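Asks: My questions concern the predicted model and sequence given below.
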Amino acid sequence: MAFELVPPSEPLDWVRGTWLHPPVRTEHGPKGELLVEPAAESDLWRRTSYGFVHEDAPALLAPLPVGTAMEVSFALELTEQFDQAGVLVWVDERTWTKAGVEVSDGDLQLGAVVTREFSDWSVAPVPEWADRVVTVRVSRAGDALTVRARVDEEPWRLVRLTPLDPESQVTAGPFCCAPSRTGLVVQFTGWRQGPADTAVHPED
């Protein structure tokens, strides 16, 4: 059973956002898309397993109040190890969630990293999504953040359900990074906001 969600009704102009970390360059395309080139070896990660802290991935953020959802769409043209793009949900440098698609060990992976001082990571392979348009949706309701994603107009997939303090001031928006190389350019094709999801599962 497909889970139909109310699409966000308010397109967000790229100028509405503020860069958490500025990219190497940006360029506006003829259809309103935003091309972003992250810095070489940029990433977001805290400690777990690898031991390092990286906090320099470019992310264009706008407020995500309780009761709202945000969607980011991008062309999936990732090719090198750890190339990634999606949505960053930001509280502070020790509390954040990133979700989207990443190249890991030669495969496209749909996943999320939830960080509360230490990062975790969950992935699932999506090789069939190559060269298509991906949309990642984050929805903030009550004490929870629900993350979903889909390719083109296919059904939504639940990626993650994680706690998020309803008292926290939260921003969110498109992010990308290239931990292992230079020259990645991500084409973001849409950024929208609207009401939060009313259910986690179709039967709710």
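Replies: On my side now, so go ahead.
Asks: from here on, contacts and neighbour counts on C-alpha atoms
Replies: Will do.
Asks: starting at the chain centroid, how far to stretch 100-114?
Replies: 11 Å (CA atoms, centre = their mean, to the nearest Å).
Asks: what residue lies at the spatial centre of the protein?
Replies: V87 (1.6 Å; CA atoms, centre = their mean).
Asks: mind listing what Q109 touches?
Replies: V101, E102, V103, V123, A124, P125, V126, P127 (CA atoms under 8 Å, 6 or more residues apart in numbering).
Asks: Just give the closest residue to the first one, not the sequence neighbours.
Replies: Setting aside the residues directly before and after it, V101 is nearest to L110 in space (CA to CA, 6 or more residues apart in numbering), at 4.6 Å.
Asks: Going by secondary structure, that neighbour is in what exactly?
Replies: Element membership for L110 (DSSP states H and E) is strand 107-116.
Asks: Just the buried positions in that strand, please.
Replies: Under the neighbour-count criterion of 16 or more other CA atoms under 10 Å, strand 107-116 has D107, L108, Q109, L110, G111, A112, V113, V114, T115 buried.
Asks: The fourth one and A124 touch, don't they?
Replies: Yes - taking CA atoms under 8 Å as the contact criterion, L110 and A124 are neighbours in contact, 5.3 Å apart.
Asks: Okay, one more to line up with it:
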Amino acid sequence: MQQERNEPEETVHLAPLPMPLRWELPPKSWSAGDGSSLTITAASKTDLFIDPEGTAEALTAPRLVGTQQGDFVVSARVTVGFSAVYDAGVLLLWTHDRAWAKLCFELSPQREPMIVSVVTRGLSDDSNAFAVSSDHVWLRVARLGRAYAFHASVDGAAWRLIRYFALDGAEDVAVGFSAQSPTGDECTAVFEDIRFAPRRLGDIRSGE
């Protein structure tokens, strides 16, 4: 039976992942079901973004992350209960407040679900990829030595490269999950079909 939790525990174990996870910042609520899926509800006005002009920053979105050494691939089917603009479910890479990256399934200002990525090296950038005609999509994060790749898929089989990049302090980067609701009252993201593989992608362009 799935049990909802409102207070973070010291560690979280998801069956598909080899490493324990920790709440760097707890959500409004969360649940892990039988340990093979994860639901996160982010509170109102939660976001991860440091404006490139340096005039504003938000580091309020909940973050559940764990550290894994070596090359790896982490993916999940992400379903988001979209309501307000910029609501999103997120796969996250996190080193510290000024070095992180997120791959988002996000509601655009045009009210379209969209793949969005942000890489932060002191300041954040913001890059839109493509719109999705559904409330769910597959997101994937891969580590390749000191580099990282973001991919997305509409069917969980054919992957499209979204970003290929590096982060400061790559050896200490943690990987995990987040949700956000910068303009809304709350946002719930469900992560299912979570998968982990301790391997290096052979071709980042095709995603194989």
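Replies: That came through, no problem. What you see is a predicted model, and the numbers here were worked out from it, not measured in a lab.
Asks: Now compute the TM-score of the two chains, please.
Replies: Overlay of the two chains. TM-score (TM-score structural alignment, normalised by the length of the first structure): 0.83; 192 aligned residues with a CA RMSD of 2.5 Å.
Asks: picking up where we left off before, mean shift of the strand holding L110 of the first structure relative to the second structure?
Replies: Compared with the second structure after the fit, strand 107-116 of the first structure shows a mean deviation of 0.9 Å (mean CA distance after the TM-score superposition for the first structure).
Asks: what does the helix or strand that comes right after that strand rub up against?
Replies: Sequence-wise, the next helix or strand downstream of strand 107-116 of the first structure (DSSP H and E) is strand 118-119. For strand 118-119 of the first structure, the surrounding residues in contact (CA under 8 Å, 6+ apart) are W45, R46, R47, T48, R94, V113.
Asks: what about the first one, how many neighbours?
Replies: Spelled out, that is W45 of the first structure. 25 (other CA atoms under 10 Å).
Asks: before we move on, back to that, tell me which of the contacts of strand 118-119 of the first structure is nearest to R192 of the first structure?
Replies: V113 (21.8 Å; CA to CA).
Asks: where exactly do the helices run in the second structure?
Replies: Under the criterion DSSP state H, the second structure carries no helices.
Asks: biggest strand in it by residues?
Replies: Looking across the second structure with DSSP state E, the single longest strand is strand 186-197.
Asks: For that one, buried residues please.
Replies: For strand 186-197 of the second structure, by 16+ other CA under 10 Å, it's E186, C187, T188, A189, V190, F191, E192, I194, F196.
Asks: before we move on, what about stretch 153-169 of the first structure?
Replies: Those would be W156, R157, V159, R160, L164, P166, for stretch 153-169 of the first structure by 16+ other CA under 10 Å.
Asks: Enumerate every residue touching the equivalent of I40 of the second structure over in the first structure.
Replies: Matched to the first structure by TM-score structural alignment, I40 of the second structure sits across from V36. For V36 of the first structure, the contacting residues are P23, V24, R25, T26, E27, C176, V185, V186, Q187, F188, by CA under 8 Å, 6+ apart.
Asks: Same question for R46 of the first structure.
Replies: F52, V53, H54, R94, T115, E117, F118, S119.
Asks: From P174 of the first structure, how far out is it?
Replies: In this view, R46 of the first structure and P174 of the first structure are 20 Å apart by CA to CA, to the nearest Å.
Asks: again with G183 of the first structure
Replies: In terms of CA to CA, G183 of the first structure sits 18 Å off from P174 of the first structure.
Asks: Likewise for A59 of the first structure?
Replies: From A59 of the first structure over to P174 of the first structure (counting by CA to CA), the distance is 6 Å.
Asks: ok, these two, which is more surrounded?
Replies: P174 (30 against 27).
Asks: show me what contacts the aligned residue in the second structure for that one?
Replies: The equivalent of P174 of the first structure in the second structure is F177 (alignment by TM-score structural alignment). F177 of the second structure is in contact with R63, L64, V65, G89, V90, L91, L92, counting by CA under 8 Å, 6+ apart.
Asks: Out of those, who's the most crowded?
Replies: G89 (34 neighbours).
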